[in-house]
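Peer 1: just coords:
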C-alpha cells in the first residue's frame, strides 16, 4: 500500500514544575529554600529516513507525543529534560500546518532534521525566588506546556524525470525495461495505482531517477480518477516524458491524447505545464501504428517538441530516449520550490481587562493562566509575590485606567480579590 497523504497530531513535552523544598538541618525547623529547577519538555523532530518510501506508518498511528520534562527536586536537584520524539519520514515529505495549510518544512534529503513542535521550558524552583526580604519563598514556577498542532504530511516523489500519459500506454513497461524497478504490469487501466521509482544508469551518459506516475485522465485537476494524487508527484520532476500509445488499438487519437493530458497540466499548474517535455510514441511494434506516428510527429514538429519512436515491449528506441533525457537534464536548472511558509506565533503571555455589568473587573488571558499556576492564594508570601507581579507587569495601572476603585472586585479565572490601592 502506498500512502502519500497523512494527518497526524503532534505534541511536544510539557516543561516540568519547579520544586518547593527547604533544607532540613538539625535544630533548624525550616532551612533556606533548595527547590530545584525542572527539566524542559522534549521537542518533536522530523527526520528524513532514506529507507522509507511511504507514509504508511502514519495511517495507523495518529498521535505522537514527546516526553515531559521532570519536576525539580530538593537539594537544588534539576529535573531531567524530556526526551525528544524523533519522527522518521521519507525524502520528499512536506510538513504542513493542518489549520492554515502553510508549509512548516520541506524535507528533501536524507538526514535532514527539523523541529516541528518545541518542548515547553521547565519551571524554576523556589530557591530562585529567594530575596533579602523574601527569604523563605514557599512557591515555585510551573512548567510551560509544549507546542501542539495537527500537521498534514504530503509525500511528493523526488525524481528527475517523470513518465506521464494516459493509463495503459506503457509507462510501467518502460520503467521495468530501463531500470531495476519491478512495477506491476497488466493489460488493463489503472494498473499503476502508486508511483514507482527507478534509477536509469546510462552507460556513457548521465544517470537519473525516473518515476512512473499513476495514469492521468480528463478532469484530473478537479480530482477525477487519480488526478490530484498524480499531479502532486509530477510537481517535483524537472523533465516530463509524455508516453503516447500510437497503435490505435483502443480507438484513441494520439494527438487528442497529447492535448488532453497537457490541458490537465495547465489547469492544475502553469508551472507544471511549462516543464520541458519530450514525447515517447509507444507500441510501434503493432501493425498500423506507423501511420498514427507520422501524423503525431508532424503535429509535434510544429510545436518544436522532440518525439521518439519506441516499443517498450521489444525495447526498441529506449536507450536513445534515456540518453537524450539524461543529456537534457544537464541543461535544466534545479529550482527551489516556493511555499507560503508557516510562522508559529510567538508565545506571549498576554492579558485583557474589561468590566462586567455587575461591576466586577475581569483580567483574563494566557498571562493570568500561567500566573495563577504558581500562586498559592492561601499563602501570604505567595500573595505578596502575586501582587508584585501585577504591579511590575502594569496590570494595577491598567485597572486604574479602567476606573477601578478601592473595594471593587477583581476576578482572574476562578480567583477573586478585593482591590486595595
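Peer 2: Yes, it's here. Note that this is a predicted model, so its numbers are computed, not measured. Residues are numbered from 1 along each chain as shown.

Peer 1: rest of the way, CA atoms for contacts and neighbours
Peer 2: OK.

Peer 1: what ranges do the helices span in the stretch 1-150 of the chain?
Peer 2: 57-60 (DSSP state H, counting those that start in this stretch).

Peer 1: ah, wrong one, I meant the stretch 151-300 of the chain
Peer 2: For the stretch 151-300 of the chain, the helices defined by DSSP H, counting those that start in this stretch cover 171-178, 227-234, 254-268, 270-273, 289-303.

Peer 1: go through these and name the closest to residue 110.
Peer 2: helix 227-234 (18.6 Å; Cα to Cα).

Peer 1: now the angle from the closest one to helix 254-268?
Peer 2: 90 degrees (axes from the mean of the first three to the mean of the last three Cα atoms, to 10 degrees).

Peer 1: buried set for helix 227-234?
Peer 2: Neighbour counts over helix 227-234 (16 or more other Cα atoms under 10 Å) mark 227, 228, 229, 230, 231, 232, 233, 234 as buried.

Peer 1: centre of the chain versus it, how much separation?
Peer 2: Distance of helix 227-234 from the chain centroid (Cα atoms, centre = their mean, to the nearest Å) equals 18 Å.

Peer 1: alright, now check it against this:
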C-alpha cells in the first residue's frame, strides 16, 4: 500500500537528574560535594533510508519517545547520555511542524539526518554549585525536559522522469515495457491509484527512475479527482513525458487533452509547466492512430514540442523515446529551490518573560528561562527552593507581579506548576 502522508508525535529524552552527595571516605573527615551531572537525553532524528518508498510504517506506529539520560552518581560520576532515536523515512520526505506548518527539513538523500526534537541537558550535580560563599551546597538540578512535537510528513517521489496524461492513455503499459515495474493494467480508467516507480536502463552505467503518475483530469489543481494527492509527485521530476492516445478510440481529442493537462500543471505550479516535456504518441499499432498521427505531429512540431510515435503494446518506438529522455536528463540544469517565506527569529534575552491573567484569576508566567528553571528545580530541597526564589527575584518576576496587582494567596502558574503567592 502506498502511503504518502503521515502525522506523528515525537518526544525527545529528558536529561538525567543531577546527584546530591558528599564524599564519605576514610581519612577525609570533611569530604566536599561529589554529586555528578545527569546525562543528556536522546534526540529524535529522522533519517533517509533507500529501502523505503512509502510512509506506511507510520500508519501503525505514530508516537515515538526517546530514552532519557542516566542520572548522575556520587563520587563525581556523570550519567551516561542516551543514544539518539533514529526514525527511518523514504528519501523525498518533507517534515513540517504541525503547529506552524514550517518546514523543519527535507530529506532527499539516503543517510541524510534531521533532528526534529532535541534531548534535554542533564541536571548539574551539587559539586557544580560550590563557590566561595557556599562550600557545601546540598541541592542538585533535575534534568531538562526533552522537546515534544507533532510532525506532518509528506512524501514527494524522487523520480527523474514522470509520465503524465489522461487515464487509460497507456502510461502503465509503457512503464511495464521499459522497466521491471509491474503496475496494474486494465481497460478502465484510474487503474493506477498510486504512483509507481521503475528503473530504466539505457546502457551499462546509464539509467534513470521513471514514475507513472496516476491519471490527471481537468480541475486537478483544485483537488478534483486524484488532484493534489498526486500532482505533488511530479514536482521533483526533471523531465516529463506527456502520453497521448492518438487513436481517439475513446472519443477524446489528443490535442485538446494535451492542453488541458498542461493547463492543470500551469495552474498548480508554473515551474512544472516550463519543465522539459516531450510527447509520446501512443497506440500506433491501431489503424486509427496511424490516420491521426500526422495531424497531431504537425500541430506539436509547430508548437515547438518533440513528438515520438510509440506503441506500448508492441514496444515500437519506446527505446528511442527513453534515449531522448535520458539525453534531456543529461542536459538538465538544476532549478533554484523555491524558498518558503523565511521565518525570522529574533534574538531574545534569556531572562525575557511575559505575564498574562487567565479567566480563573491565575497569573501565568511564560519564558524559556523561567520555565526551564521550574522544570529543573527540586522544590522539596530547601536550598534548591531558596535558589529558585533568588533567581525569581533577580529576573524581576516578583516585582512585575506586584506591579500587576497580585495579592497574597493568588495563584501563579508556570508550565505545569502552580504556586501560591506569598510576599
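Peer 2: Ah, there it is. Source: prediction; values computed, not measured.

Peer 1: between the helices of the stretch 151-300 of the first structure, which one is closest to residue 107 of the first structure.
Peer 2: The closest of the helices of the stretch 151-300 of the first structure to residue 107 of the first structure is helix 227-234. By Cα to Cα, the value is 14.6 Å.

Peer 1: average offset between the closest one and the second structure?
Peer 2: For helix 227-234 of the first structure, the mean deviation from the second structure after alignment is 1.1 Å (mean Cα distance after the TM-score superposition for the first structure).

Peer 1: elements contacting that helix?
Peer 2: Helices and strands touching helix 227-234 of the first structure, as assessed by 3 or more Cα pairs under 8 Å, 6 or more residues apart in numbering; DSSP states H and E, are absent.

Peer 1: now for residue 80 of the second structure: which residues touch it?
Peer 2: Neighbour list for residue 80 of the second structure: 38, 39, 40, 69, 70, 71 [criterion: Cα atoms under 8 Å, 6 or more residues apart in numbering].

Peer 1: nope, residue 239 of the second structure is what I was after
Peer 2: 160, 161, 162, 275, 276, 277, 325, 328, 329.

Peer 1: report the separation between the closest residue to the fifth one other than its chain neighbours and residue 184 of the second structure.
Peer 2: Read that as residue 276 of the second structure. Spatial nearest neighbour of residue 276 of the second structure, excluding adjacent residues (Cα to Cα, 6 or more residues apart in numbering): residue 239 at 5.1 Å. For residue 239 of the second structure, the distance to residue 184 of the second structure (Cα to Cα, to the nearest Å) stands at 23 Å.

Peer 1: ranges for the strands of the stretch 201-350 of the first structure?
Peer 2: 208-212, 239-245, 277-282, 307-309 (DSSP state E, counting those that start in this stretch).

Peer 1: who are the contact partners of residue 408 of the first structure?
Peer 2: 359, 360, 361, 418, 419.

Peer 1: tell me which two of the contacts of residue 80 of the second structure sit farthest apart.
Peer 2: 40 and 71 (9.4 Å).

Peer 1: between those two, which one's more packed in?
Peer 2: More neighbours surround residue 40 than the other of residue 40 of the second structure and residue 71, with 30 against 26 (other Cα atoms under 10 Å).

Peer 1: residues contacting that one?
Peer 2: Taking Cα under 8 Å, 6+ apart, one finds 13-16, 68-70, 80-82, 119-122 in contact with residue 40 of the second structure.

Peer 1: now with 10 Å?
Peer 2: Each residue near residue 40 of the second structure by Cα atoms under 10 Å, 6 or more residues apart in numbering is listed here: 13-17, 67-71, 79-83, 118-123, 143-144, 146.

Peer 1: residue 226 of the first structure too?
Peer 2: Per Cα under 10 Å, 6+ apart, neighbours of residue 226 of the first structure: 190, 193, 194, 214, 215, 216, 217, 219, 220.

Peer 1: show me the two of these that sit farthest apart.
Peer 2: Most distant of the contacts of residue 226 of the first structure, by Cα to Cα, are 194 and 219, 18.7 Å apart.

Peer 1: still on that earlier bit, next, format the contacts of residue 80 of the second structure as JSON lines and append distance to residue 286 of the second structure.
Peer 2: Output for the contacts of residue 80 of the second structure, formatted as JSON lines (distance: Cα to Cα, whole Å):
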{"residue": "38", "distance to residue 286 of the second structure": "75"}
{"residue": "39", "distance to residue 286 of the second structure": "72"}
{"residue": "40", "distance to residue 286 of the second structure": "69"}
{"residue": "69", "distance to residue 286 of the second structure": "69"}
{"residue": "70", "distance to residue 286 of the second structure": "72"}
{"residue": "71", "distance to residue 286 of the second structure": "76"}
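
Peer 1: tell me the one of those residues nearest residue 112 of the second structure?
Peer 2: residue 40 (22.8 Å).

Peer 1: in the first structure, what sits opposite that closest one in the alignment?
Peer 2: By TM-score structural alignment, residue 40 of the second structure lines up with residue 40 in the first structure.

Peer 1: for residue 268 of the second structure, same thing?
Peer 2: Checking TM-score structural alignment: residue 268 of the second structure goes with residue 268.

Peer 1: and its match, how far from residue 320 of the first structure?
Peer 2: 31 Å.

Peer 1: which one of those two has more residues nearby?
Peer 2: residue 268 (19 against 14).

Peer 1: on that earlier part again, hey, what's in contact with both of residue 40 and residue 71 of the second structure?
Peer 2: Shared contacts of residue 40 of the second structure and residue 71, counting by Cα under 10 Å, 6+ apart, come down to 15, 16, 17, 79, 80, 81, 122, 123, 143.

Peer 1: and for residue 23 of the second structure, the neighbour number?
Peer 2: Neighbour number of residue 23 of the second structure under other Cα under 10 Å is 16.

Peer 1: that one against residue 126, yeah?
Peer 2: No. Here residue 23 of the second structure lies out of contact with residue 126, judged by Cα atoms under 10 Å, at a distance of 11.7 Å.
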